[in-house]
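1. 3D, please:
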Amino acid sequence: MTKNRYFQLILILGSLTALGPFSIDMYLPGFAGIAADLNTSVANVSMTLSSYFIGISAGQLLYGPLLDRFGRKKPLFIGLIVYILASLGCVFVTDINTFIGLRFIQAVGSCAATVASVSMVRDLFPVKDIPKVFSLLMLVVGLSPMLAPTIGGYVTEDYGWHTVFFILMCMGILILLAAQIGLPNTFKPDTSISLKPKPIITNFIIILKEPQFYTYAFAGAIAFSGLFTYVAASPILFMDIFKVNGKTYGWIFAFMSLSFIGASQLNSFLLRKFTSEQMIFGALISQSFISILFLVLAMNDLLNLHQTIAMLFLFLACLGISNPNTAGLTLAPFSRNAGSASALMGAIQLGFGALASFAVGVFVKNSMLPMVIIMVVSTIVALIILIFGKRNIKKTITTSQDEAVAIVH
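-> Alright, predicted model coming up:
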């Protein structure tokens, strides 16, 4: 594969993965305008975000079997068409209930892009290169939370919130064209895969029983819920507790994104000297130490704004190291049903992320302590799962079977 072709594939796969984050973040600055236009409350508008998250989690499990049964491009094409039409519907929406429904449909459509991109990484690249590829994808995806709310703010202010959904529709069209033209048919349809509920559930159970899958999927997802905890708690932490203004909060959020992106890129270089297993273990040990220190400092009220930013920066950097490696090792044992495996991995990650976000909503009010406690608990639970789960893995598959390279325990 030439360097240009490699770069082209990363760019298209990164665009597919970034569609979801843009759809979540870009319309956030328009909440007040949407509430006024649709004669409803901001709380009701936030239900459109909830319906989007429900759509993503449902879509993860829907597309996995479809991608394995029909190949990658057909379900991706249909999903993106659904996304484009739902985005167009949002441009002309006139009542909140229709908007909530369209956001759910939009999420189900965008989910095809997310699941297909992860599956195609497994198809297109040697398994030993997957963590490095995921690191590069994170660079593309990591820019989304930095760019989307800023672009959305300017668009909303100058042209109104409807225009945001017109731009998302145009993004969907461009990504659809790029995927159809630039991505190869990476996977032959497997007609032996049934789409009846019982075989689908059985297939997910078979995947779930694989020790390498459940060890790295659950350890990775529970550790990664620390990111969801931070994102959900950050407006309360910075704007309510530390009293920074909206503009400063935006810069802090962008700075934190650099931590996660920078660490995921550092991961590519460290993989030349260390295995993915060593990287995950080292990152989780570091994350445990940082989160416990964070908790001790928070309990004794020893953190000002800058020190809190520093602790969160280090915490998120650990996630930037562990996440590409847990994703790579979770999917490594699967070639025949990589679509279902990536869908199940995504659903597990999103499920724990939603749980962490919900916990933040319930407990984080006027103190950072509950946020830090959630981070400590999730990190230590992830480390325990990793330590005990690894005992059940007879050999860790780190490259495809035909290359016959494995790390034996």
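2. going by C-alpha atoms from here, please, whenever you check contacts or count neighbours.
-> Noted.
3. please report how far the residue of the chain most remote from its centre lies from Leu369.
-> Going by C-alpha atoms, centre = their mean, the residue of the chain most distant from its centre is Asn300, 33.4 Å out. Taking C-alpha to C-alpha, to the nearest Å as the measure, Asn300 falls 10 Å from Leu369.
4. likewise Val244?
-> 19 Å.
5. same question for Leu258.
-> Distance of Leu258 to Leu369, computed by C-alpha to C-alpha: 24 Å.
6. and what of Gly160?
-> For Gly160, the distance to Leu369 - C-alpha to C-alpha - is 38 Å.
7. kindly report the same for His306.
-> Taken as C-alpha to C-alpha, the span from His306 to Leu369 is 16 Å.
8. check Ala217 too.
-> From Ala217 over to Leu369 (counting by C-alpha to C-alpha), the distance is 28 Å.
9. which one of those two has more residues nearby?
-> Set side by side, Ala217 and Leu369 show more neighbours around Ala217, with 30 against 19, by other C-alpha atoms under 10 Å.
10. please identify which helix or strand holds the more buried one.
-> Remark: Ala217 resides in helix 211-234, with elements defined by DSSP states H and E.
11. which elements pack onto that helix?
-> helix 305-331, helix 338-363, helix 369-390 (3 or more C-alpha pairs under 8 Å, 6 or more residues apart in numbering; DSSP states H and E).
12. and that helix, what's buried?
-> Judged by neighbour count (16 or more other C-alpha atoms under 10 Å), helix 211-234 contains these buried residues: 211-230, 232-234.
13. and the contacts of it?
-> 207-208, 284, 316, 319, 322-323, 326-327, 329-331, 333, 345, 348-350, 352-354, 356-357, 360-361, 364, 371, 374-375, 378-379, 381-383, 385-386, 389-390, 392-393, 396 (C-alpha atoms under 8 Å, 6 or more residues apart in numbering).
14. helix or strand right after that helix?
-> Past helix 211-234, the next helix or strand by DSSP H and E is helix 246-270.
15. downstream neighbour of that next one in the secondary structure list?
-> Sequence order places helix 276-299 as the next helix or strand after helix 246-270, per DSSP H and E.
16. and Phe269, what does it touch?
-> Contacts of Phe269 by C-alpha under 8 Å, 6+ apart: none found.
17. can you do 10 Å?
-> Counting by C-alpha atoms under 10 Å, 6 or more residues apart in numbering, Phe269 makes contact with Lys132.
18. cool, Leu297 as well?
-> So Leu297 contacts Ser291, Leu303, Gln307, Thr308, Met311, Leu369 (C-alpha under 10 Å, 6+ apart).
19. before we go on, could you also do this sequence so I can check it against the first one:
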Amino acid sequence: MPPRTTLETLPPWLILMGSLAAIGPLAVDMYLPAFPAIAADLGVAQGLVEQTLASYLLGLALAQLCYGPLADRYGRKVPLLGGLTLFVVASLGCATAATIDQLALWRIIQAFGGAAGMVIPRAVIRDHLETRDAAKALSMLMLVMGVMPILAPLMGAQALLLGSWRTIFHIMAAVGIMQWLAVASSMRESLDPEHIAALTPRIVAATYRDLLRHKAFMGYALAGGFGSAGLFAYISGSPRIFILIYGIEPQYFGLLFGLNAASLIVASQLGARLLNRHTPAALLARALRGMVLAAVAALLLALGDLITLPLLMACLMGFMASLGFVGPNAAALALAEQGRRLGVASALMGGMQMLCGAASGLAISAWHTDTPLPLAGILALCATLAWLSGRFAMRPA
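-> Model (predicted):
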């Protein structure tokens, strides 16, 4: 178990955690430009292809609840290696899927593997760092994760030029193999032996029950969860909005996607610097207000039939910039008091985020119009719920 340290440099273990956390965004974003190609190849409507994304998010939500207790009982490294193995196998399954149902099933299994890269890095960060430095580390983690929404659609679009949509999942499998080798060769166990938790149904259920009753944890976790739901609504709906409604070519889709990801990255890194002068709670409160303003502006423009692509991009970039502050600070505050149950707390927080994301993704895939109104409406709802959750967490007991 490494001692708690301050974050003055970027240590190798944090770089590894960032690369592991990037697996989730890679699996989410890389196949987005291939939605029309998958629909045509499998002979289904694009809405059914969009639902495979919601299936992946649902799998992530459920799987994280499993990895938390495993990480608190068996350490961080062994469950991570198991998850990466499952991710590789499922990626190859996606590449060979012959029907949309098979693709959806393999995506769920792929999510059960990829979830390890979302739960365990957060727990490892809290193993090493206290709350303020953990918020800085999570901001740096968001930098690494934020690169993937820029690179993944571009990689997916280039893979379509070189091969079929199945090539995209072969690339995911290759990335999973490289991550497995990196963890096996260089990761050190960070769980304190004194913090090892028993793995029985009664104890696990009691731990989750206590967390669900923890006011601060639930408020901050839901603030981050509803913010993430807006992100996943955007991820699910952006191919249809940019490619089909605004007529953007698939190979240029990644550029627009990257502008919004860049907003997330820049804001998260600015937030890490501002943590030297401001508390995580203060930054979170201001960011939640900014998120609401950006999302409500998009909704009003859509309702008035005034929204153009530049105006939509401005609102989306404002939402993403606010989320760059919300994500790391909400996560650090939610995990601040969780000590011996960090793995379970990280799992429950991530599970709630993915459930919110799956719900918003399903809503986007079911609400079809030839305008950006569905996305604007769901973003406004998610931002409002995130703001209310943050207010609940910060309210004195």
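20. which of the contacts of Leu297 of structure 1 lies closest to Tyr52 of structure 1?
-> When those are compared for distance to Tyr52 of structure 1 (C-alpha to C-alpha), Leu369 wins out at 29.0 Å.
21. trace that closest one over to structure 2, please.
-> In structure 2, the residue paired with Leu369 of structure 1 is Leu373, using TM-score structural alignment.
22. I'd guessed Gly75 of structure 2 sits against Glu189; true?
-> Yes: the criterion here is C-alpha atoms under 10 Å, and Gly75 of structure 2 meets it with Glu189 at 6.6 Å.
23. between those two, which has more neighbouring residues?
-> Using other C-alpha under 10 Å as the criterion, Gly75 of structure 2 and Glu189 rank with Gly75 on top: 23 against 16.
24. what's the neighbour count on the residue lying closest to the more buried one once chain neighbours are set aside?
-> Distance criterion C-alpha to C-alpha, 6 or more residues apart in numbering; nearest residue to Gly75 of structure 2, sequence neighbours excluded, is Leu191 at 5.6 Å. Residues lying near Leu191 of structure 2 (other C-alpha under 10 Å) number 25.
25. wait, Leu191 of structure 2 touches Leu70, no?
-> No: using C-alpha under 10 Å, Leu191 of structure 2 is not in contact with Leu70, being 11.6 Å away.
26. between these two, which contacts overlap?
-> What both Leu191 of structure 2 and Leu70 touch, as defined by C-alpha under 10 Å, 6+ apart, is the set Arg76, Gly343.
27. show me what contacts Leu293 of structure 2?
-> Ala287, Leu299, Cys315, Gly318, Phe319, Ser322, Ala380, Ala383, Thr384.
28. cool, Ser357 of structure 1 as well?
-> Ser357 of structure 1 touches Ser225, Gly226, Leu227, Phe228, Thr229, Tyr230, Val231, Ala232, Ala233, Gly351, Met371, Ile374, counting by C-alpha under 10 Å, 6+ apart.
29. also Asn260 of structure 2?
-> Contacts of Asn260 of structure 2 by C-alpha under 10 Å, 6+ apart are Gly146, Pro149, Ile150, Met313, Ala314, Cys315, Leu316, Met317, Gly318, Phe319, Met320, Ala321.
30. now those: which count as buried?
-> By neighbour count, with 16+ other C-alpha under 10 Å, the contacts of Asn260 of structure 2 hold Gly146, Pro149, Ile150, Met313, Ala314, Cys315, Leu316, Met317, Gly318, Phe319, Met320, Ala321 as buried.
31. what's the residue nearest to Gly75 of structure 2 aligned with over in structure 1?
-> Checking TM-score structural alignment: Leu191 of structure 2 goes with Phe187.
32. I'd say its match and Leu67 touch.
-> Yes: the criterion here is C-alpha under 10 Å, and Phe187 of structure 1 meets it with Leu67 at 8.7 Å.
33. mutual contacts of the two, please.
-> Lys73, Ser119, Met120, Ala338, Gly339.
34. how near is the last one to Thr396 of structure 1?
-> Separation of Gly339 of structure 1 from Thr396 of structure 1 (C-alpha to C-alpha) stands at 20 Å.
35. cool, and Ile54 of structure 1?
-> Relative to Thr396 of structure 1, Ile54 of structure 1 is positioned 33 Å away (C-alpha to C-alpha).
36. and for Ile10 of structure 1?
-> Ile10 of structure 1 is 26 Å from Thr396 of structure 1, by C-alpha to C-alpha.
37. before we move on, what about Ile81 of structure 1?
-> Distance from Ile81 of structure 1 to Thr396 of structure 1, by C-alpha to C-alpha: 39 Å.
38. and what of Cys90 of structure 1?
-> Distance from Cys90 of structure 1 to Thr396 of structure 1, by C-alpha to C-alpha: 46 Å.
39. which residue lines up with the residue farthest from the centre of structure 1 in structure 2?
-> Asn300 of structure 1 maps onto Gly304 in structure 2, by TM-score structural alignment.
40. just Ile54 of structure 1 next, same as before
-> By TM-score structural alignment, Ile54 of structure 1 lines up with Leu58.
41. could you look up the SS state of its match?
-> On the three-state scheme (DSSP: H, G, I helix; E, B strand; the rest coil), Leu58 of structure 2 is labelled helix.
42. show me what contacts it?
-> Counting by C-alpha under 10 Å, 6+ apart, Leu58 of structure 2 touches 52, 107-108, 111-112, 351-359, 361.
43. count residues in the vicinity of the counterpart of Asp127 of structure 2 in structure 1, would you?
-> Using TM-score structural alignment, the partner of Asp127 of structure 2 in structure 1 is Asp123. Applying other C-alpha under 10 Å, we find 19 residues neighbouring Asp123 of structure 1.
44. Asp123 of structure 1 contacts Val133, doesn't it?
-> No: counting by C-alpha under 10 Å, Asp123 of structure 1 does not reach Val133; the two are 12.0 Å apart.
45. what do those two both touch?
-> Joint contacts of Asp123 of structure 1 and Val133 (C-alpha under 10 Å, 6+ apart) do not exist.
46. which positions within the helix ranked longest in structure 2 qualify as buried?
-> When structure 2 is scanned for its longest helix (criterion: DSSP state H), the result is helix 131-162. For helix 131-162 of structure 2, the buried set under the neighbour-count rule, 16+ other C-alpha under 10 Å, comprises 131-157, 159-160.
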